[in-house]
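K.L.:
Prediction below, plus the sequence it came from.
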Amino acid sequence: MRILVFFLTAAFASLALAETPMTADEFDRYTRGKTLYFSSNGERYGGEEYFENRRVRWSYLDGQCKEGVWFVDGADICFVYKDNPTPQCWQFFLDGGGLSARFTGDEADSTLYEIEGADEEMLCLGPEVGV
């Protein structure tokens, strides 16, 4: 019986740990200097490059990139971009498969999952210019 109690306690503890959002330091250590790619509902969603001083570059992988920064707001990690000053806040979780991110305040399941993409360069074509 003690063994069963031990395993159940360990299982619940690991579930609770998996549901603990990453801290800003953990997120920074995991992401800085990397390009991460994300999926939503099994489809490629976008990629983000993470730089020093909490700077980022996001793309929906359509050749258009958005420069921005991230900051902490409680348990959330929020992003603002030059074209949209409204914070986009997420909670990030780390498990054996990489990062998952849940959009804060969204009642629908807006969860992104880190996917492999290290062999792919994030293409930023630059601003469109007129004639």
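P.N.:
Now that the structure is in, tell me what you want to look at. Numbers count the residues shown, from 1 in each chain.
K.L.:
hey, let's count contacts and neighbours off CA atoms from now on
P.N.:
Fine.
K.L.:
Give me the helices and strands touching the strand or helix carrying T86, please.
P.N.:
T86 is part of strand 84-95 when elements are defined by DSSP states H and E. Counting contacts by 3 or more CA pairs under 8 Å, 6 or more residues apart in numbering; DSSP states H and E, strand 84-95 packs against helix 2-18, strand 76-81, strand 98-103.
K.L.:
Check it against this one:
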Amino acid sequence: MRHLLASALLAASSLPALAAEPLSAQAFESYVDGKTLYFGMAGQSYGVEEYLPDRRVRWSFLDGKCKEGYWYEADAGQICFVYEDAPEDPQCWSFFNEGSKLRAVFENDPTATVLYEARQNDEPMMCYGPDVGV
């Protein structure tokens, strides 16, 4: 009986470690492909990203200004994003499945930004055109 209880406790204690594994590129792609995800940070809206075919993305800080980019898998399973306004500066994240939503840790500075998926849909993002001057 003690061995059974010890085995059960050992199995239960290893579950959180398994849940803490970052998503692989394949799992991430399967989760996000064709979706628009809204992210929050510390209870506030943060931004939205549309996941397009061929690992292309469109990002906005919810201000109607959008940046085009793409993502790729880097070392250690990180998912890195390259945007048109900073092609030499990839933004690398680790994504974790938290129940039915994502948690994202910014790996360029993991103490600075942790985002949570607030909601998702399959509607395209609203992007306004470039600023028009007079």
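P.N.:
Happy to help now that I have it. Source: prediction; values computed, not measured.
K.L.:
TM-score for these two?
P.N.:
Once superposed, chain against chain, the TM-score is 0.90 (TM-score structural alignment, normalised by the length of the first structure); 131 aligned residues with a CA RMSD of 1.8 Å.
K.L.:
before we move on, the earlier item: got the buried residues for the strand holding T86 of the first structure?
P.N.:
In terms of neighbour count (16 or more other CA atoms under 10 Å), strand 84-95 of the first structure has its buried residues at Q88, C89, W90, Q91, F92, F93, L94.
K.L.:
where's the residue nearest in space to the middle of the first structure relative to C89 of the first structure, distance?
P.N.:
In the first structure, the residue lying closest to the centroid (CA atoms, centre = their mean) is A101, at 4.9 Å. As defined by CA to CA, to the nearest Å, A101 of the first structure lies at a distance of 10 Å from C89 of the first structure.
K.L.:
Over to A10 of the first structure?
P.N.:
31 Å.
K.L.:
try G126 of the first structure
P.N.:
On the measure of CA to CA, G126 of the first structure and C89 of the first structure end up 26 Å apart.
K.L.:
what do you get for E43 of the first structure?
P.N.:
In terms of CA to CA, E43 of the first structure sits 21 Å off from C89 of the first structure.
K.L.:
Kindly report the same for V5 of the first structure.
P.N.:
With CA to CA as the criterion, V5 of the first structure and C89 of the first structure are 38 Å apart.
K.L.:
C65 of the first structure now?
P.N.:
Distance from C65 of the first structure to C89 of the first structure, by CA to CA: 19 Å.
K.L.:
What's S94 of the second structure aligned with over in the first structure?
P.N.:
In the first structure, S94 of the second structure lines up with Q91, judged by TM-score structural alignment.
K.L.:
swap that for D85 of the second structure, please
P.N.:
Looks like D85 of the second structure aligns to D83 there (TM-score structural alignment).
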